[in-house]
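Chemist: Return a 3D structure for these sequence lines:
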Amino acid sequence: MIQPKTPTNQSKRTVSIIGTGSYLPERVLTNGEIEKLVETSDEWIVSRTGISERRIAAEGEHTSDLAAKAALSALENAGITAEEIDLILVATVTPDMFFPSTACFVQAKIGAKNAACFDVSAACSGFLYAIEIAQQFITSHTYDTILVIGADKLSSIIDWTDRNTCVLFGDGAGAAVLRHRGGGHGVISTFMASDGGLSDILYIPGGGSRFPITKENADSRLNCIKMNGKETYKQAINSMLDAAHKVLADANLDPEDLACVIPHQANLRIIEAIADRMKLPIERFVVNLDRYGNTSAAAVAIALDEANRTGRMKVGDYVLLVVFGGGLTWASSVIQW
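Modeler: Next up is the predicted model:
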């Protein structure tokens, strides 16, 4: 009888973010321009969302293009080459196509020939879901270096006649390189949750096997984002607060221990409500939605990169990332920078 190999004694490894990157398309779509598309105003949009403008991908610029540019920026920031990447995870709800995965297209565009590739679908929560997946692969010694990307071209799934949704979203990508690094820094704790019973308050009904692509479905705009704004707002605040408190408790930290909070960039009112209930000054929150709108899986990744490059986080600082998205899904992570 052949005996199985005895596993080697491998200690659990810590996981650190060693580099970040982001990319925003050049085209800026202002509230004034949206006023020409639907019945709305700059004052209405800003007062209810905090958004003044957003970025829109150029014609022929796909999700994989956004992701690849963010990835190259992260690799440069980390000081590594594409050949060192073992795994590419792309969190997105706007893949280039159903298959191959967008991660495979990114692999080809950046030359990461040694990497395995797959996508993660968790809507706006996708980047933190992918961070946790990457952490598990690294702590188990399966892979050493993982590229995590959040990228979405939401302009391709927006109903530009729906004033309740078309004002909210933009295009962009953010990326992070994860690797074990000596010392106590890295991902300390992560929390993830879902509620499929509330999937009908934020979703895209068409395009899949339930409502395949047909002329009738396209004419009915079933391939566009549908959202119950009031219910989404309520669920987002409660879920993100719950996720924040649970991950902080698991990390044995209090809110005041945090150097900064990087929340999902969906609505300024949501961020202000979370800051108020956590009893933290709004200045401790990283906010860029006024310039980019909601970029879904890319939102927290872009904000993380901006915080990194502007010195918002110093070595040893505790950082909270917290997100909410369709599914419903929500997640949080505490990182020691």
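Chemist: For the rest of this, base every contact and every neighbour count on C-alpha atoms.
Modeler: OK.
Chemist: I'd like to know how many residues surround the residue nearest to residue 23 when sequence neighbours are not counted.
Modeler: Leaving aside its chain neighbours, residue 23 sits nearest to residue 70 (4.9 Å; criterion: C-alpha to C-alpha, 6 or more residues apart in numbering). By other C-alpha atoms under 10 Å, 28 other residues sit near residue 70.
Chemist: what do you get for residue 97?
Modeler: When neighbours are counted by other C-alpha under 10 Å, residue 97 registers 10.
Chemist: what do you get for residue 108?
Modeler: Residue 108: 12 surrounding residues under other C-alpha under 10 Å.
Chemist: what does residue 98 give?
Modeler: By the criterion of other C-alpha under 10 Å, residue 98 has 10 neighbours.
Chemist: go on, residue 257?
Modeler: When counting by other C-alpha under 10 Å, one arrives at 12 neighbours for residue 257.
Chemist: where's it relative to residue 156, distance?
Modeler: Distance from residue 257 to residue 156, counting by C-alpha to C-alpha, to the nearest Å: 40 Å.
Chemist: Over to residue 331?
Modeler: For residue 331, the distance to residue 156 equals 25 Å [C-alpha to C-alpha].
Chemist: quick one more, to check against the first:
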Amino acid sequence: MKFLAIEHSFPSRRVTNDHVLKEVREANAAHLTEAELATVEELVRACFTASGTTVRYHRAAGESASELATDAGRRALDASGLDALDIDLLLYVGIGRGVAEPASATTFQDLLGLRRATAFDILDACASWIRALHVADAFLRTGAYRNIMIVNAECNASDIYRYELRSLEEFAHWHPTLTIGEAATATILTAHRNGADEEEGFEASFRTWGEKRDLCFVPMANFGAYFGKEVDVAGTLRPLQFVSFGLSLMEFGTRKLIEHYRDLPRFEEFKADLVFGHSASDGAGRHVVEACGIDADKYRFDHRNHANTVSASVPVSMSEALKSGELAEGDRVLLMAASAGVTTALAKFTYHGR
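Modeler: Below is the predicted model of the structure:
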């Protein structure tokens, strides 16, 4: 599998921790005591320190998710040397979406002018982009499609950000909201036609613990009819309100990701030159690489640069690494992610670019 392009777009509004803390204080001043406000601020600062959160990017007035993703898609086409009519499959992998149906991929098939492409969505929370790589690789190996584009528009902050904390009891499932950033990405893949041997081929492994789906979710209006599980959430669930028991999710997800990696020695034996992970927390990422015996200098800690950009985390990081020259032709790449669901994902490949 060959990467013809990986491009990303950030919205223009740079949001600092100080801005978030100011908004939290203002949103809660009327119903929390001064002592409670001080406790909330102390806890939020501690979470930012543990995760390495510094800034995140959110849309300014007039900026739209579709425009950000379309911009990334057009730049990916330019970088790839392909015409829009050369793309024959579009996969949309963002959690961010405006409709339950049809597939959000149809929006970008239209906006990017991919008239010869069929299009559908792949959704597995923050692991969605890695899932799409796995699907794309299978299609390319069989020759079902020649050129595949993967797009996401993780621009959820204006929908899910809630500075108001109705009670201190909500803190456990509320605070991860404050670390969500926004980004859009577009990746273009084609088959590697130069006789790559098995060692250079793409390989992925996924594991899922559905019983832990209540650790992190975004409910819809008909949530109760479909979730099939009682949830212990302080306060009232609201449609599109992000719920994430961050500490429990990180503990379970990182433990299972470490076990997953250790259970498959071929991923360790691969000896990656660069490791990219989901940017939910730099602290969690550091714990994973230390437990797995991975050289921390090979891992990109990107939460500090743009916070948690959900399924865009890995392609954003790879796009930046390509632009800086850190990722180059022939590098051996390992992807690692723990995602809501809970899903753990591993992928390895030798990077081949245009």
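Chemist: Comparing residue 331 and residue 156 of structure 1, which residue is more hemmed in?
Modeler: Between residue 331 of structure 1 and residue 156, counted using other C-alpha under 10 Å, the more crowded position is residue 331 (27 against 17).
Chemist: Just give me the match in structure 2 for the residue nearest to residue 23 of structure 1.
Modeler: Counting by TM-score structural alignment, residue 70 of structure 1 corresponds to residue 72 in structure 2.
Chemist: quick one, helices of structure 1?
Modeler: 31-35, 42-49, 63-78, 102-110, 126-139, 215-219, 229-250, 268-277, 289-292, 298-309 (DSSP state H).
Chemist: Residue 196 of structure 1 is nearest to which of those helices?
Modeler: With C-alpha to C-alpha as the criterion, residue 196 of structure 1 lies closest to helix 229-250 of the helices of structure 1, at 12.8 Å.
Chemist: residues of the closest one that come out buried?
Modeler: By neighbour count on 16 or more other C-alpha atoms under 10 Å, the buried set for helix 229-250 of structure 1 is 232, 235-237, 239-248.
Chemist: got it, and stretch 22-41 of structure 2?
Modeler: 24-25, 27-28, 32, 37, 40-41.
Chemist: first vs last residue of it, how far apart are they?
Modeler: End-to-end for stretch 22-41 of structure 2, by C-alpha to C-alpha: 9 Å.
Chemist: Could you do stretch 114-127 of structure 2 as well?
Modeler: 25 Å.
Chemist: Can you spell out the matching residue range in structure 1 for that stretch?
Modeler: Using TM-score structural alignment, stretch 114-127 of structure 2 pairs with 112-125 in structure 1.
Chemist: in the matching stretch, what's buried?
Modeler: So for stretch 112-125 of structure 1, counting by 16+ other C-alpha under 10 Å, buried means 112, 115-117, 119-125.
Chemist: Including distance to residue 261 of structure 1, could those residues go into a markdown table?
Modeler: A markdown table is the format used below for the buried residues of stretch 112-125 of structure 1 (distance: C-alpha to C-alpha, whole Å):
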| residue | distance to residue 261 of structure 1 |
| --- | --- |
| 112 | 32 |
| 115 | 31 |
| 116 | 31 |
| 117 | 30 |
| 119 | 26 |
| 120 | 24 |
| 121 | 24 |
| 122 | 21 |
| 123 | 20 |
| 124 | 17 |
| 125 | 15 |
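Chemist: distance of the aligned residue in structure 2 for residue 202 of structure 1 from residue 254 of structure 2?
Modeler: Counting by TM-score structural alignment, residue 202 of structure 1 corresponds to residue 216 in structure 2. Distance from residue 216 of structure 2 to residue 254 of structure 2, counting by C-alpha to C-alpha: 14 Å.
Chemist: Would you mind listing the residues in contact with residue 90 of structure 1?
Modeler: 67, 102-103, 118-120, 127, 130, 148-151 (C-alpha atoms under 8 Å, 6 or more residues apart in numbering).
Chemist: Tell me which of the residues you listed persist in structure 2.
Modeler: With the contact criterion set to both residues aligned by TM-score structural alignment, their matches' C-alpha atoms under 8 Å, the contacts of residue 90 of structure 1 that also touch in structure 2 are 102-103, 118-120, 148-150.
Chemist: Can you list the buried residues in stretch 212-222 of structure 2?
Modeler: For stretch 212-222 of structure 2, burial by neighbour count (16+ other C-alpha under 10 Å) applies to 212-219.
Chemist: Now do the strands in the stretch 151-300 of structure 1.
Modeler: Per DSSP state E, counting those that start in this stretch, the stretch 151-300 of structure 1 carries strands over the ranges 171-179, 186-194, 202-203, 226-227, 258-263.
Chemist: closest one to residue 160 of structure 1 among those strands?
Modeler: Set against residue 160 of structure 1 and scored by C-alpha to C-alpha, the strands of the stretch 151-300 of structure 1 come closest in strand 226-227, at 11.9 Å.
Chemist: Which residues does the closest one contact?
Modeler: Applying C-alpha under 8 Å, 6+ apart, the contact partners of strand 226-227 of structure 1 are 165, 200-205.
Chemist: will you turn those into a markdown table that also has distance to residue 223 of structure 1?
Modeler: Putting the contacts of strand 226-227 of structure 1 into a markdown table (distance: C-alpha to C-alpha, whole Å) gives the following:
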| residue | distance to residue 223 of structure 1 |
| --- | --- |
| 165 | 13 |
| 200 | 14 |
| 201 | 15 |
| 202 | 13 |
| 203 | 10 |
| 204 | 6 |
| 205 | 6 |
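Chemist: circling back to that earlier point, which ones are touching the match of residue 70 of structure 1?
Modeler: Each residue near residue 72 of structure 2 by C-alpha under 8 Å, 6+ apart is listed here: 7-9, 184-186.
Chemist: Repeat that for residue 179 of structure 1.
Modeler: By C-alpha under 8 Å, 6+ apart, the contact set of residue 179 of structure 1 is 15-18, 138, 144-146.
Chemist: can we see that at 7 Å?
Modeler: 15-18, 144-146 (C-alpha atoms under 7 Å, 6 or more residues apart in numbering).
Chemist: mind checking what it lines up with in structure 2?
Modeler: For residue 179 of structure 1, the aligned position in structure 2 is residue 190, judged by TM-score structural alignment.
Chemist: and the residue lying closest to its match once chain neighbours are set aside, how many neighbours?
Modeler: Among residues not flanking residue 190 of structure 2 along the chain, residue 147 sits closest, at 4.8 Å (C-alpha to C-alpha, 6+ apart). Close neighbours of residue 147 of structure 2, defined as other C-alpha under 10 Å, add up to 24.
Chemist: Thanks again, I'm all set now.
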